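Enquirer: attaching a predicted model along with its sequence, questions to come.
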Amino acid sequence: MGTGKRGLLTAALTVVCAVTVLGAPGTAFAAPTPTSASAPTPAPAAGGAPTPAPGRDLQEVREQLDGLYHDAAVATDAYNAAREKAERQSAELAELSGKIARGQRKLERLKDRAGAAARDQYRTGGLSATAQFLLGDDPGRFLDGTGRVLQGQRAVKALLEELQRTQEELRAYADDASARWKKLEAHRKAEAAARTRIRQRIDAAERLESRLEKKEKERLARLEREAAARAQTAWLDTGVLDGAGAEASARGGKAVRYATAQLGKPYVWGAAGPDAFDCSGLTSRAWAAAGHPVPRTSQEQWRRLRHVAVEDMRPGDLVVYFGDASHVGMYIGDGRIIHAPRPGRTVTVAGAGSMPVLGVVRPDA
């Protein structure tokens, strides 16, 4: 029993440590960053964005910025997925901690009962029922109690079996806690790496933009608007929305109203409201407000929600972008979406075809 007890204490300490770490601010755990089916131009090394040379091509600068912010979006999606998983693991570990605590109390009670049985046996000298019969002064009274003796023996046997089962359960809980703790430690390291990637990409983009003069920034903004307008026009010219005009469902309408109320709020990576959002933070929060929770990340929204044809989309549907599903917006009708674009921007309305469309999903299908 000594070995079992030491194992239980170790398990309890393991779970307490796990719950303590999970309660720390900012703790989350990251999944591996998905590969992109249409990856942008590789971003500059984390050491810093290249200094634009005199006479630089602002179109090239725009492409570099797009690549940096795309990489930051991919890392943000991985960060969000890991944090969601960590919250589930935290709840599971808390439940496991409760099982260990309850099992420990049960084990102590069983040990007390086993100890009482052992003391009783000691008082009788450890004599068997047959020996007590042969040596007793009153065989008649002994025979009267034979049934109780047999019943007691069965009770002791059941007690020992229950004690063994409880010890085995607690050892299993301890093994489970140890495995979960190792996994959480690995996720913590991966989460830290994802957070570093996000900050490196955003810092590099901000440094690159900071080296532009005011007129160059204005020209760059104009280039971005023109590129988005060209993409939207080309998308509409395909006739993809000809005949479209389905009305939102009741919940879809609520989700659209929630998203619309967030216009002007800043983009912050990892944020899901109420004061700031990233792209999937906005869509997941809007649908939660409509009473229909959806996955937290754009990639999980693409993977787990029902796909619908673009020409059949209706307000409230989610439009997923890029080959790696690293961005998402909410369709609001008339070829437009509401989305949280990237760091430095706010929740805004944009053309649904202003970015490469991967597809459309419907949360309440």
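Expert: Yep, it's here.

Enquirer: hey, let's count contacts and neighbours off CA atoms from now on
Expert: OK.

Enquirer: the strands in the protein, which residues?
Expert: 306-308, 318-321, 327-333, 336-339, 348-351, 357-362 (DSSP state E).

Enquirer: okay if I get those as a markdown table plus mean neighbour count and distance to residue 109?
Expert: Below are these laid out as a markdown table (neighbours: other Cα atoms under 10 Å; distance: least, Cα to Cα, whole Å):
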| stretch | mean neighbour count | distance to residue 109 |
| --- | --- | --- |
| strand 306-308 | 16 | 52 |
| strand 318-321 | 27 | 56 |
| strand 327-333 | 28 | 56 |
| strand 336-339 | 26 | 58 |
| strand 348-351 | 19 | 62 |
| strand 357-362 | 20 | 54 |
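
Enquirer: what's the closest of these to residue 192?
Expert: Residue 192 lies closest to strand 327-333 among those, at 21.7 Å (Cα to Cα).

Enquirer: so what touches that closest one?
Expert: 73, 245, 256, 259, 279-280, 283, 298, 313-321, 337-340, 352 (Cα atoms under 8 Å, 6 or more residues apart in numbering).

Enquirer: ok, now stretch 162-177?
Expert: Residues contacting stretch 162-177 (Cα under 8 Å, 6+ apart): 4, 7-8, 10-12, 14-15, 93, 96, 99-100, 103-104, 106-107, 110-111.

Enquirer: pasting the second one now:
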Amino acid sequence: MGTGKRGLLAAAVTVVCAVTVLSAPGTAFASPRPTPTASPSASRSASPALPPDKDLEKVREKLDDLYHDAAVATDEYNAAEEKADKQSAEIVELAKKIVAGQKKLDTLKDRAGAAARAQYRGGGLPDAAKLVLSDDPEQFLDGAGRVLQGERAAKGLIAEMTRTQTDLKSYAKDASAQWDKLEANRKAKAAAKKKIKQQIAAAEKLENRLAKKQKEKLAELERQAAAKAQTAWLDTGVLDEIKGKASGQGRKAVEFATHQMGKPYVWGAEGPRSYDCSGLTSQAWASAGHPIPRTSQEQWKQLKHVDVKDMRPGDLIIYFDDASHVAMYVGDGAIIHAPRPGRTVTLAGAGSMPILGVVRPDA
């Protein structure tokens, strides 16, 4: 990687701009292109057969699987985006260091050149030789001190130039490594984005096969499954043990999440108009003055784990074995979360999904 001032800064700015474009919230999913209108008879013959009502439970389970896989890919997308943001910032800082180092090196070279020109104007003899040829002992002794100082200054100048050149090489090497990481994360982000679109498109295609009454029945099956899971969780008596009160920051986080209810789920989004699950929880805690990791998996890895019976409003409940979903506990056995595409930020039962564990951001 070159050390030219303009090239490095321009490259760094280009990286930041590229990351910004890649992470733009408006890139959720493209609407399917309209197809030419077919004749009624052709439409009937081309339409896929509706699944029988008895298979709607299987449809529900299939949709759950598709949206779960989309959630996993969303976490991968968010993680790659977060890493890319950090790497682009590091490249900018390295570029600044390279520019500053190059300026310093230019100054040192000017000083070395000035010393060489002074020696040339003095006949080319070094100061030590001039003193040896002097007939004045006092001048010799006074000059000897200056010679030693000059030699030390010259050695110091050379050492400083060497250090600066070494630093510049190190900065350039680090910047090159960050470029490689940035490119790898760009590819990871693109792959995750492709997978998200594929999973959601498959889910939408499956749902679009249903008649209106079947969609209503499917929605009812979803509610029943969530209610069944919540009832089973409450029947354990766990709610009788949960008596924790929210901290000051926890109350602020809950207030923020509550004010987002009704806003749509959009993968990769972190507000203010839409959210994905970890986008909602991370922004809620950021608003409370306590930043936390962006993804549900990193929230599970990095934040303090607490027992379910000890949780309090503001704590985060992590769901599924792969930590692919997160919600905020708000008390009374309820959560606020951004469920999945096609849904909005809503209130739900804390036990309506398989709980992996609970984490506390402000432990």
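Expert: That came in fine, so what should we check first? Just so it is clear, the model here is predicted, and its values are computed rather than measured.

Enquirer: can I get the strands of the first structure in TSV including distance to residue 215 of the first structure?
Expert: Formatted as TSV, those follow (distance: least, Cα to Cα, whole Å):
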stretch	distance to residue 215 of the first structure
strand 306-308	43
strand 318-321	30
strand 327-333	29
strand 336-339	27
strand 348-351	24
strand 357-362	31
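
Enquirer: which of those sits closest to residue 138 of the first structure?
Expert: Set against residue 138 of the first structure and scored by Cα to Cα, these come closest in strand 306-308, at 82.4 Å.

Enquirer: what does that closest one correspond to over in the second structure?
Expert: Strand 306-308 of the first structure corresponds to residues 304-306 in the second structure, going by TM-score structural alignment.

Enquirer: with stretch 101-118 of the first structure instead?
Expert: Using TM-score structural alignment, stretch 101-118 of the first structure pairs with 99-116 in the second structure.

Enquirer: which among the contacts of stretch 162-177 of the first structure count as buried?
Expert: 7-8, 10-12, 14-15, 93, 96, 99-100, 103-104, 106-107, 110-111 (16 or more other Cα atoms under 10 Å).

Enquirer: hmm, residue 91 of the second structure is touching residue 178, no?
Expert: Yes - the pair residue 91 of the second structure / residue 178 is scored as a contact, 6.6 Å apart, by Cα atoms under 8 Å.

Enquirer: shared neighbours of the two, which are they?
Expert: Joint contacts of residue 91 of the second structure and residue 178 (Cα under 8 Å, 6+ apart) do not exist.

Enquirer: quick one: map residue 334 of the first structure onto the second structure.
Expert: Aligned counterpart of residue 334 of the first structure in the second structure: residue 332 (TM-score structural alignment).

Enquirer: no, scratch that, I was asking about residue 84 of the first structure
Expert: For residue 84 of the first structure, the residue aligned by TM-score structural alignment is residue 82.

Enquirer: report how many residues lie close to the residue lying closest to that match once chain neighbours are set aside.
Expert: Distance criterion Cα to Cα, 6 or more residues apart in numbering; nearest residue to residue 82 of the second structure, sequence neighbours excluded, is residue 294 at 7.4 Å. Using other Cα atoms under 10 Å, residue 294 of the second structure has 21 neighbouring residues.

Enquirer: residue 294 of the second structure matches what in the first structure?
Expert: Checking TM-score structural alignment: residue 294 of the second structure goes with residue 296.

Enquirer: okay, that match and residue 289 of the first structure: tell me how far apart.
Expert: According to Cα to Cα, to the nearest Å, residue 296 of the first structure stands 13 Å off from residue 289 of the first structure.

Enquirer: just residue 350 of the first structure next, same as before
Expert: For residue 350 of the first structure, the distance to residue 289 of the first structure equals 22 Å [Cα to Cα].

Enquirer: one more: residue 308 of the first structure?
Expert: Here residue 308 of the first structure is placed at a distance of 22 Å from residue 289 of the first structure (Cα to Cα).

Enquirer: and what of residue 75 of the first structure?
Expert: Computed as Cα to Cα, the residue 75 of the first structure to residue 289 of the first structure distance reads 26 Å.

Enquirer: which one's more surrounded, these two?
Expert: Higher neighbour count among residue 75 of the first structure and residue 289: residue 75, with 28 against 16, using other Cα under 10 Å.

Enquirer: what's the counterpart of the more buried one in the second structure?
Expert: Alignment note (TM-score structural alignment): residue 75 of the first structure maps to residue 73 of the second structure.

Enquirer: do you know how far its match is from residue 194 of the second structure?
Expert: Counting by Cα to Cα - residue 73 of the second structure and residue 194 of the second structure are separated by 9 Å.

Enquirer: cool, residue 329 of the second structure as well?
Expert: 32 Å.

Enquirer: can you list contacts of the match of strand 306-308 of the first structure?
Expert: Residues outside stretch 304-306 of the second structure that contact it (Cα under 8 Å, 6+ apart) are 357, 358, 359, 360, 361, 363.

Enquirer: want to throw these into JSON lines with distance to residue 201 of the second structure?
Expert: Below are the contacts of stretch 304-306 of the second structure laid out as JSON lines (distance: Cα to Cα, whole Å):
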{"residue": "357", "distance to residue 201 of the second structure": "30"}
{"residue": "358", "distance to residue 201 of the second structure": "32"}
{"residue": "359", "distance to residue 201 of the second structure": "32"}
{"residue": "360", "distance to residue 201 of the second structure": "35"}
{"residue": "361", "distance to residue 201 of the second structure": "34"}
{"residue": "363", "distance to residue 201 of the second structure": "40"}
